[in-house]
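>>> Below is the structure, and that's it, no one-letter string:
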């Protein structure tokens, strides 16, 4: 096999599923390294060139979220595609917050997995940054005016320079809104993604979060530049780039 072949790490403890993934990936021309736990996965990432990781969430010893977090903290930038039997909105967003690039629920189509993987590798090789829209999904720090969001630290710098720790739910909502720069995000999408289907908060809860975001980042919260309500529809974030 050519040394230029893309190298994919498969981290899956289900032996039959692992074999199926390895077989299909090799048939597509990938060089495949397969392990069944997070400890071995980290050893491979630290010692070999890996172009993409297919990572199961439910693993022995160390779960996929922990593995993903360590990979990103150590500075490895290869795309990570999560596989999981749990495909809820909050869990998907937790994976993205930790630095994953895509998420596929089990059972899945092999053809879809191969397509998603190819696109992730292509995007990774083209550029380490996304464009203006969706930029927040690829950054640990996002600047908003004179403030910034530090996603990996669950903290912000306000427009007047104060450093504040904020809640996981605030970070998740900021990640969702900023990842859809310029687009209206409906209340329904926010509730499904952040809270999940089973627990819906009072509809004023989202409004209260938005008021907090304006206090954090807007020089004049009554005349917002970045965080906007769209009456009867949802919410929209505009970045400095768009302006």
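Looks like it came in fine. Note that the structure is predicted; figures quoted are calculated from it, not measured.

>>> C-alpha from now on. contacts and neighbour counts both.
Noted.

>>> in the longest helix seen in the chain, what counts as buried?
The residue-count maximum for a helix in the chain (DSSP state H) belongs to helix 110-126. Judged by neighbour count (16 or more other C-alpha atoms under 10 Å), helix 110-126 contains these buried residues: 113, 116, 117, 120, 121, 124.

>>> Ok, stretch 15-26 next?
In terms of neighbour count (16+ other C-alpha under 10 Å), stretch 15-26 has its buried residues at 18, 21, 22, 25.

>>> so which helix or strand takes in the residue nearest to the spatial centre of the chain?
The residue lying closest to the centre of the chain (C-alpha atoms, centre = their mean) is residue 96, at 1.7 Å. Counting by DSSP states H and E, the secondary-structure element that holds residue 96 is helix 89-97.

>>> Below is structure B, check it against A:
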């Protein structure tokens, strides 16, 4: 009797990108180029449609215009964050002032690209964000233990004792950067590059806001500080760190 041939592995599902853009020409351009790179693409021309599509078929990433006919894009971003906190969002907009960029990144956007834009750059940024949002490979040292904290680099979780601290992805990436090199000063520019990979000039207030929120969630205090602010240098992690497989 002949052995049966093993079944071929099932193909991985195509990454799903939701494009929220009211200009149909731009939306179709993005769709055509992403599908050529083997992405599955959904289009929404306004905020309410985008939120409905996100609920029906959660995407792996959202490309979000801010100037929508029915809702402000920042409102859409906030709602997406409430529903799916770790959902990567790339803002693609003609609103390119420092104030708009600051607000978008502070609300949790992973990247911010101004119009007019290069479609090749947009695709490269989408691919980079998706790579960063995937769990880290299971390698020795995938758990960082520091004081009362256990930082899981695979599951992207942080526990203080038995309490899950519920960090956002941006907060996690900042904490990971600090804890991976305890005692070393990290500039705001460096933290922006590691947490957002934004290629523009750094927005120090964005990092300050996230550090403040991170300190609150960690229980950082003057009596027992975990993150130290260094004037003109940035921030550093104060506790010793060890790596563990489990």
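Perfect, I can see it now. No experiment lies behind these values; they were computed from the predicted model shown.

>>> still on that earlier bit, and the furthest pair within the buried residues of helix 110-126 of the first structure?
When those are compared pair by pair using C-alpha to C-alpha, the farthest-apart members prove to be 113 and 124, with a separation of 16.4 Å.

>>> picking up where we left off before, after superposing, tell me the mean distance of the helix holding residue 96 of the first structure to the second structure.
Once the two models are superposed, helix 89-97 of the first structure sits on average 2.6 Å from its counterpart in the second structure (mean C-alpha distance after the TM-score superposition for the first structure).

>>> what does the very next helix or strand once past that helix correspond to over in the second structure?
Sequence order places strand 102-105 as the next helix or strand after helix 89-97 of the first structure, per DSSP H and E. Mapped onto the second structure using TM-score structural alignment, strand 102-105 of the first structure covers residues 111-114.

>>> re earlier: may I see the buried residues of stretch 15-26 of the first structure arranged in a markdown table, with secondary structure and distance to residue 2 of the first structure as well?
Putting the buried residues of stretch 15-26 of the first structure into a markdown table (DSSP: H, G, I helix; E, B strand; the rest coil; distance: C-alpha to C-alpha, whole Å) gives the following:
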| residue | secondary structure | distance to residue 2 of the first structure |
| --- | --- | --- |
| 18 | helix | 23 |
| 21 | helix | 20 |
| 22 | helix | 17 |
| 25 | helix | 15 |
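
>>> Helices of the second structure, start to end?
With DSSP H applied, the second structure shows helices at 24-36, 47-56, 73-83, 98-106, 119-133, 169-180, 188-195, 204-218, listed in chain order.

>>> Tell me which residues touch the counterpart of residue 72 of the first structure in the second structure, please.
Residue 72 of the first structure maps onto residue 81 in the second structure when the alignment is built from TM-score structural alignment. The neighbours of residue 81 of the second structure, taking C-alpha atoms under 8 Å, 6 or more residues apart in numbering as the test, are 87, 108.

>>> how much space between residue 81 of the second structure and residue 88 of the second structure?
From residue 81 of the second structure over to residue 88 of the second structure the distance is 9 Å, taken as C-alpha to C-alpha, to the nearest Å.

>>> Can you give me the distance of the residue nearest to residue 149 of the second structure when sequence neighbours are not counted to residue 78 of the second structure?
Closest residue to residue 149 of the second structure in three dimensions, ignoring its sequence neighbours and counting by C-alpha to C-alpha, 6 or more residues apart in numbering: residue 160, at 4.6 Å. Using C-alpha to C-alpha, one obtains 27 Å as the distance from residue 160 of the second structure to residue 78 of the second structure.

>>> Show me what residue 52 of the first structure lines up with in the second structure.
Taking TM-score structural alignment as the alignment basis, one finds that residue 52 of the first structure is matched in the second structure by residue 61.
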